[in-house]
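Enquirer: The sequence isn't on hand, but the structure is:
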């Protein structure tokens, strides 16, 4: 009888963590969910994260603070989420550079701070063709004039990016490789600081998602010369694609997506995915993001998995062409 009682007690104790986990999943979320952006304020990830977080707060009835954890072109913030407790309370609002940065670390001879398989993809939120922008005071009215000037003055024309191997760097590298140009790359800690440098005249050009640069284009402070999409952007009908201009391999999109640590229980992933899907269907969020120049391009499940895999493969090839940076 004693043996039977001990076995029963042991079984009850063994079941307690499982019961606790089940209850935690059933009540998720019951405290704030931290949304990490691995870049400073003002860039594409930040511009998307803030209205998305506000929409999720209303649906989940919990605060969703946006935390900018910048450093190493996005590595610091991304790695912090990869190592976070997989309980659904730390999420990453990532850019397409998520898959690029570990490969860049390998190229540089370093051990990656994280790997893509440490994340569970929840959903894609936006997918914007990138714009090539220059100050309105710049002498180039089109890409042909920029290319001609760059050929005459190798290394004299600079462009800013969100850091080495960042989305903005990879996009520009695609163009400079295709046009055989020698431009000076100036890496910053994120798209926001790079844009500030462009507006102040510290750098001469940059690639950007539409959201951060749209207000400055409307105010006439910046000029868009081309876009990296397969077709022209609806709000920028006068801006040609690089493909139109004779660069068929120059195509790039800055997309944003939400990720959780890979070991996060499936029911918690599903709860957050359902809330994000509902948020992205709301007219309020769609209007906010469209006004910011980044319309919703929601995608989840197998469709997002396929997109993420194909896009990552294409970007990793581009990073390998960039090679080691000393």
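Expert: Thanks, I have it. Note that this is a predicted model, so its numbers are computed, not measured. Numbers count the residues shown, from 1 in each chain.

Enquirer: C-alpha from now on. contacts and neighbour counts both.
Expert: Will do.

Enquirer: and residue 178, how many neighbours?
Expert: For residue 178, the tally of surrounding residues (other Cα atoms under 10 Å) stands at 14.

Enquirer: and here's the other structure:
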């Protein structure tokens, strides 16, 4: 995937610098705020990476879970922290893009209140059906609805899943109806029971059910196929060439954090993300390892906001 190449290039360039640590930074423990509960995917991946990077930087890294308001509580805490490099946040596509347009008011500006540090990991969503469904591709799902336009109910266990369905509905011009669920377990029961046409969820959530044969994957939502779901084509390959939806985790610091500190953190994360054992473990956790420069992450964030602002406004989506 393109993120891996960016990460390697950045790591080789930054690690060629005379010293990894900038002007004595860090000389005390670093705190990473995770705006989600302990045990959630972002939390697990952050803790794993923090253990490795702490060894490289020579200082402990403390994980501070501050869930609430779709991630806005913890993200606000980082935005208002002293910009010295000792308080960071593991941001997501929700906290640093989607929430800006889903919530009527949030107490920070995701585009201007943070210094981008590094893209950490990405993952597509997966469109899947029950194993007894006759459908074998996303294109077949769309064609079936076009032929008999009564619509199709799609289970949505998350905001990212909801956006996948809204974008597919926009691109295909067929009546796809998102059905919200709190978690995937009940949704999968309803899907197997024939009450739903399909589900959109993360590879990690769906993997046990795909492996057991209860579900069958029709497509991944990234533009290219993903190693997280081997052998499954993308929606882009099935007639929608510009379709590209990924969820992601990226490290951010408060606005005003010194450039040398940002570069030190970026180099440390890129170094860790290139280790074979790290890459393998992140894949097992459901993330494609990424990497890259702060400048690239800044540009990527802008493009994501431009992309989703229109989709969310057109669909009239609101989180409050």
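Expert: Okay, I see it. Model, not experiment: these values are computed from the prediction.

Enquirer: What separation is there between residue 296 of structure 1 and residue 286 of structure 1?
Expert: In this structure, residue 296 of structure 1 and residue 286 of structure 1 are separated by 6 Å, where distance is defined by Cα to Cα, to the nearest Å.

Enquirer: what do those two both touch?
Expert: Common neighbours of residue 296 of structure 1 and residue 286, using Cα atoms under 8 Å, 6 or more residues apart in numbering, are residue 280.

Enquirer: For the nearest residue to residue 204 of structure 2 once chain neighbours are set aside, give its distance to residue 124 of structure 2.
Expert: Closest residue in space to residue 204 of structure 2, ignoring its immediate chain neighbours: residue 286 at 5.3 Å, by Cα to Cα, 6 or more residues apart in numbering. Using Cα to Cα, we find residue 286 of structure 2 at a distance of 9 Å from residue 124 of structure 2.

Enquirer: give me every residue that touches the aligned residue in structure 1 for residue 120 of structure 2.
Expert: Residue correspondence, TM-score structural alignment: residue 120 of structure 2 in this structure matches residue 125 in structure 1. Going by Cα under 8 Å, 6+ apart, residue 125 of structure 1 touches 255-258, 280, 296-299.

Enquirer: among these, who's most crowded?
Expert: In terms of neighbours by other Cα under 10 Å, the contacts of residue 125 of structure 1 top out with residue 256 at 28 neighbours.

Enquirer: Leaving out the residues flanking it, which one is nearest to the residue nearest in space to the middle of structure 1?
Expert: Among the residues of structure 1, the smallest C-alpha distance to the mean C-alpha position (Cα atoms, centre = their mean) belongs to residue 95, namely 1.2 Å. For residue 95 of structure 1, the nearest residue in space outside its immediate sequence neighbours is residue 256; the separation is 4.7 Å by Cα to Cα, 6+ apart.

Enquirer: contacting residues for the residue in structure 2 that that neighbour lines up against?
Expert: Residue correspondence to structure 2 (TM-score structural alignment): residue 256 of structure 1 is matched to residue 249. Under the criterion of Cα under 8 Å, 6+ apart, the contact partners of residue 249 of structure 2 comprise 42, 90-93, 119-122.

Enquirer: can you redo those as CSV with secondary structure and distance to residue 263 of structure 2?
Expert: Formatted as CSV, the contacts of residue 249 of structure 2 follow (DSSP: H, G, I helix; E, B strand; the rest coil; distance: Cα to Cα, whole Å):
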residue, secondary structure, distance to residue 263 of structure 2
42, helix, 23
90, strand, 16
91, strand, 18
92, strand, 20
93, helix, 22
119, strand, 13
120, strand, 15
121, strand, 18
122, strand, 21
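
Enquirer: tell me which of these are still there in structure 1?
Expert: Of these, the ones still in contact in structure 1 (both residues aligned by TM-score structural alignment, their matches' Cα atoms under 8 Å) are 42, 90-93, 119-122.

Enquirer: of those residues, buried ones?
Expert: Using 16 or more other Cα atoms under 10 Å as the burial test, these include 42, 90-93, 119-122 as buried.

Enquirer: nearest to residue 314 of structure 2, of those residues?
Expert: Comparing these against residue 314 of structure 2 with Cα to Cα picks out residue 93 as the nearest, at 19.0 Å.

Enquirer: Show me the strands in the stretch 51-200 of structure 2, by range?
Expert: Under the criterion DSSP state E, counting those that start in this stretch, the stretch 51-200 of structure 2 contains strands at 61-65, 87-92, 114-124, 126-130, 152-156, 176-180, 198-201.

Enquirer: roughly how far out does the fourth one sit from the chain middle?
Expert: The one in question is strand 126-130 of structure 2. On the basis of Cα atoms, centre = their mean, to the nearest Å, strand 126-130 of structure 2 is displaced by 19 Å from the centre of the chain it belongs to.

Enquirer: mean offset of it relative to structure 1 (after superposition)
Expert: Once the two models are superposed, strand 126-130 of structure 2 sits on average 3.1 Å from its counterpart in structure 1 (mean Cα distance after the TM-score superposition for structure 1).
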